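[1] got a predicted model here, sequence first, then my questions.
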Amino acid sequence: MWEAEPMPRFAPDRLRILAGDAAFARGEAYHAAGAVSLLSAAGEEVVAIVRGGEDYRVRLRGGGSRIAGDCTCPAFDRDGWCKHLVAAALAANAAGEAVPDRRGAIRAHLLGLGAGVLADMLLDLAERDPALWRRLDLVASAAHAPAAEHAARLRETLRDTLRPRHHGDYAEAGGWAEEVLDTLAQIPALIAGGAAGEAKDLLETVLDELPAALEQRDDSDGGGMEILDRAAALHLEACRALRPDPLVLAAELFERAWDDDFGTFDRADATYVDLLGEAGLAEYRRLAEAAYDRLPPVGRSGADPKAADRRRLTEILDCFATREGDLDRRIALRRAALADAHAYLALARFCLEQGRPILARQVAEDGAWLFEDASATALVEFLAERLVAEGRREEAIAALWRGFERAPAFILFRALQGLAAPEAADRSLALLRARRAAMGKAYRWRLGALVQLELEILMATARLAEAWEVTRACEIDDGLLLRLAHASEGPLPGEAARAYRAVIERQIGLTDRRGYEEACRLLGRLAALEPAAEHAAYVAALRARYRAKRSLVPMLDRHLAERTGQ
């Protein structure tokens, strides 16, 4: 009599959906290679070890299409379902009912051994595993040791964990961060137990040593920032319990805010405001002002060797000025940091936002005169807008022309057009062509920028025939050529068709699938520009010429079939 084949424990189709095709295929390979050791199966739970770059523990739950699981590999933390889960599930399917409940048997055995034997076994394991030893040591210390002694144990553990003996790779980072966070989780009890001072010292150890520790770790998943945020929150909690002297606290917080590359204490004056009080805030500000006054001025060249310190101190002092409503001070802080055209533009915009439009225009004028390269383009545009707003249209046009002549840019041309300057296109093109002729071909990249801008202006003013003349005289990139071709499909279809054919040939010459797909896309645009018979002949010629490209030929056939309806 025929018997139905038993259903697998875990539905393969569901596994494929959960893991994705790539991870499922790799999981199949791991299973086929015998990389799975099934440890235990009890009810709806399966536990296994999968051997990869290292051994990973896998736990699967459920059955059929209802499947959940976890794995100790980095890919599971990052992406969820991984190849190890797939491999373990397929191995469980293959084993059927043959996997014993080893976990249950071991547990039953251990329960009968007695507490003393279990304690000795656990200690023996811990002596071989430093992380487990530290964890057990801290648990015992928290339960029985005086607060000061427990704090010393925590400090020793944190220092040992934060000072790696080798560079930690991505696979180790998650476990390392988890161990540090587990240790930090014991600090609230220390604070509540009357040892806030010891807790504060511990947290300052973490905050001081973590940056160096992160230099030795691949912290791609951000575990280090989680540690920093948690340590900072606990530091505030410890300070609230301890209530340190406001002047001493102000000095400590200022030093951290000024010397913190991670920004953890950037707004310490606001975060700790209830602890600092008026006296602490005044001291915090005094320290910031004194440090700011010691900074050397920004050089005439814009070089600022103390740029990072200036930025942090400016942010601190700007917060005080904001709370006091001192706009002049806020402007002065920004003016002192003017190092380039971008800084001038930022200050000009700030002045405008704060209701100082005349000052905004004056700052923009100063910057536009100082900087003559492309970095000042946006600043020149802003200056023109402010001059127009003041009713000084002719001065705005003059400023735009001055900026365009120094560093030609399309946005300046557009601004000139917007001011109805009738000679904008002709004058801009004449300037670009004169420079192109004078430059020759000695400076290829600068020449390319001039040609591109010339074509942008010609396309913007619908002077397409002139644009095509430029393409015949100068080398341009395919992206710009295709934009010109697209704009010319209606008025100059022959030019557009020639451009499409040239780019199609170059895309096929890339000899990769992406190039073939782009070539076929352009064939679609080309088909709309030429008679069907002519287009079919061109595609047939491509097919014959590139018949050795096995990936391309079917694509060309599909394209032609779509056009002919066959």
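    Nice, thanks for sending it over. Residues are numbered from 1 along each chain as shown.

[2] switch to C-alpha atoms for all contacts and neighbour counts from now on
    OK.

[3] which strands and helices sit next to the longest strand belonging to the chain?
    Ranked by residue count under DSSP state E, the longest strand found in the chain is strand 55-63. Here strand 55-63 touches strand 45-51, strand 66-71, helix 83-95, going by 3 or more CA pairs under 8 Å, 6 or more residues apart in numbering; DSSP states H and E.

[4] can you redo the ones you listed as CSV with distance to residue 553?
    Shown next, in CSV, are these (distance: least, CA to CA, whole Å):
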stretch, distance to residue 553
strand 45-51, 43
strand 66-71, 44
helix 83-95, 36
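
[5] mean neighbour count and distance to residue 222 added to the ones you listed, as a markdown table?
    Shown next, in a markdown table, are the helices and strands packed on strand 55-63 (neighbours: other CA atoms under 10 Å; distance: least, CA to CA, whole Å):
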| stretch | mean neighbour count | distance to residue 222 |
| --- | --- | --- |
| strand 45-51 | 21 | 27 |
| strand 66-71 | 17 | 20 |
| helix 83-95 | 25 | 24 |
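
[6] which one of these lies nearest to residue 470?
    helix 83-95 (55.7 Å; CA to CA).

[7] contacts made by that closest one with the rest, please.
    8-10, 12, 15, 19, 23-31, 36, 38, 46, 48-50, 56, 58-60, 69-71, 99 (CA atoms under 8 Å, 6 or more residues apart in numbering).

[8] putting a second one here so we can go through both:
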Amino acid sequence: MTHALGFTEKDLRRLAGARSFERGLGYLSAVSRLEIGDEAISATVDGTDTYEVQLTEDEDSGLTGWCDCPYGREGNFCKHCVAVGLTVLRQAESVPQQRSAAVSRTRLLDGWLESLTREELLALVREQLADDRDLRRRMELRAAAVGEDTGIVRERILSLLDTRPFARYGYVEYADAHAYGRQAAEAVTALRALTASSRSADAVEVAREAFQALGRTYGEIDDSDGLIGEVATGLAEAHLEACLAARPDPVETAEWLVRCLLDEVNDMADIDLFDYREVLGDPGLARARTLVVAAWRANPKGWAEKHLMERFLKTEGESVDALVEVHAADLAPNGHTHLVIATELEAAGRTGEALQWAERGLQETVSEWGPHDDLVAFLCERYERAHRLADVVAARRNLLRARPSLAAYRHLRTAARAAGTWEGAERADALQVLRAVAQPKNGRGCYGSVLVDALMDDNDLRAAWQAATDGHADQRQWLALADRIRDPQPADALNVYLRWIEPLRKQTGATTYERLAELLLSARACHHALGSEAEFATYLAALRTDQKRKRKLMAILDQHGL
């Protein structure tokens, strides 16, 4: 079914960002070999090098773009994608016809292939196999999978998982990961073919080797899109399918699984030992439990060991005390493990012990960043239920001191107001904490201080202005303050707007121009409140004269009536 374009120039700007979009405008004449299919659009763009671009439309995810330029390899919608998208938009009226033609070509090809005799098809396939080495290797693998020689299958599968042909610098970069992933996926297909051809016992052994081989190199692949992780999951699923068909020795299988689960290679595919319950039976599960308990006792702080112990205890319905023992063997310095224990105890109806563990978490916190937020929230919620408001305030106060933030300030304010202690020493002490950690800014810093945000959140604009004047505000905070005081103090707000207009005069780009127009509108509102519209008109005329070469800026100012 053919369809018109599902994206606009606005979509291209949103995906690429203003900078890449503007640069893409300069590459319209560099687009060649444009091919519009039913769902995908491909083209070549000549830049520093010749780059391949593909745009894909999907009803759920919308427009996506892929390019093999360095910036595109990082997963960005680059200027080359923009150029191809704009080129297509400029011939939008002919897109339905082009897509209809693509569908017709596909149907014509299918019809021609169906008309060929067996001998003609074989000749065509052999011709392609002679010209395409990768295709030949894949076909050889499929042939071996239904044949008798498992050695050939093993060799081919391991070669499909070999990263060396794709690792130009000893590492499979993003641009090459897709091609490697497509090749590696053939290994999963071959393993399933082995199982389907009644050679599941062979598939079990080959799947183990394949999984381990991929695990050894997984850390050397840029798997930003998760394609290789999907291959690893496929290998694990193929192994389970083979085990269910072959029913290998349960004890030996349990030993292999536990070794694998304790190894870092399992990070690439989340194998669950209990998915193998039917394969392992009671003997295999018993052996697995023995190995897991021994591993945990030898290394109680190991993440994999703890996770496996927890899975066994929960799956087999062990007592909560056994779970507490596992977690208590490795307590996090920020109290998060105490919270896990408290949650388990509370779920078991042991609320008193749960509260004790949570309070221990606060007392035993040794992290320089203070206790975990969720631990504090857990305790405060239970203090509130018990009407222990002073304890809620104390917990929130300590968290603000340990990790000052606007959120912590707000929580303390809410708790202290509920306790009736905010408007006095509590607020003054909280602001003093924020003042102590506020670092003076030069007016153009990247980050402002929590102090200014907290004062604005309190609607104490006079104090916030003073803190900003003392050097505790960044650009965002200055402009937010200016917006808040514009009506009562237009002259002060105007000075802020003008200060931040100046650096924008030296910058380019659609986003900058929109921001400049926004600030000019705010400045105009201040002049209107001051009754000095003529002064603003003079200022704006001078700015337009100075910036007249920026035609895009002039157009945006016109759009805003400036």
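    That came through, no problem. None of the values given here were measured: they were computed from a predicted structure.

[9] which members of the contacts of helix 83-95 of structure 1 are classed as buried?
    Neighbour-count burial (16 or more other CA atoms under 10 Å) applied to the contacts of helix 83-95 of structure 1 gives 8-10, 12, 15, 19, 23-28, 30-31, 36, 38, 46, 48-50, 56, 58-60, 69-71.

[10] and the longest strand of structure 1 with helix 83-95, angle?
    60 degrees (axes from the mean of the first three to the mean of the last three CA atoms, to 10 degrees).

[11] and strand 55-63 of structure 1, how far out from the chain's middle?
    Mean C-alpha position of strand 55-63 of structure 1 versus that of the full chain (CA atoms, centre = their mean, to the nearest Å) differs by 32 Å.

[12] name the residues that touch that strand?
    9-11, 44-50, 67-73, 84-85, 88-89.

[13] show me where the stretch 1-150 of structure 2 has its strands.
    Ranges of strands in the stretch 1-150 of structure 2, per DSSP state E, counting those that start in this stretch, are 31-36, 40-46, 50-58, 62-67.

[14] switch those strands over to CSV; also include distance to residue 541 of structure 2.
    CSV is the format used below for the strands of the stretch 1-150 of structure 2 (distance: least, CA to CA, whole Å):
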stretch, distance to residue 541 of structure 2
strand 31-36, 40
strand 40-46, 41
strand 50-58, 43
strand 62-67, 41
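
[15] and these: which comes nearest residue 383 of structure 2?
    Taking the strands of the stretch 1-150 of structure 2 one by one with CA to CA, strand 62-67 is closest: 47.4 Å.

[16] would you mark the buried spots in the closest one?
    In strand 62-67 of structure 2, counting by 16+ other CA under 10 Å, buried: 63, 64, 65, 66, 67.

[17] just want the angle from that strand to strand 40-46.
    Using the same axes, to 10 degrees: strand 62-67 of structure 2 against strand 40-46 is 30 degrees.

[18] for strand 62-67 of structure 2, packing partners?
    strand 50-58, helix 70-73, helix 79-89.

[19] distance check, residue 531 of structure 1 against residue 486 of structure 1.
    18 Å (CA to CA, to the nearest Å).

[20] higher neighbour count, the two?
    When residue 531 of structure 1 and residue 486 are compared for neighbours, residue 486 comes out ahead with 17 against 10, by other CA atoms under 10 Å.

[21] for that one, give me its contacts.
    Residue 486 of structure 1 neighbours (CA under 8 Å, 6+ apart): residue 496.

[22] which position in structure 2 pairs with it?
    Aligned by TM-score structural alignment, residue 486 of structure 1 pairs with residue 483 of structure 2.

[23] got it, and residue 520 of structure 1?
    In structure 2, the residue paired with residue 520 of structure 1 is residue 517, using TM-score structural alignment.

[24] near that match, how many other residues are there?
    22.

[25] that one: what's its closest spatial neighbour, skipping adjacent residues?
    Counting by CA to CA, 6 or more residues apart in numbering, residue 517 of structure 2 lies nearest to residue 557, which is 6.1 Å off, once chain neighbours are set aside.

[26] likewise residue 417 of structure 2?
    Using CA to CA, 6+ apart, the closest residue to residue 417 of structure 2 is residue 423 (7.8 Å).

[27] what do you get for residue 461 of structure 2?
    residue 455 (6.7 Å).
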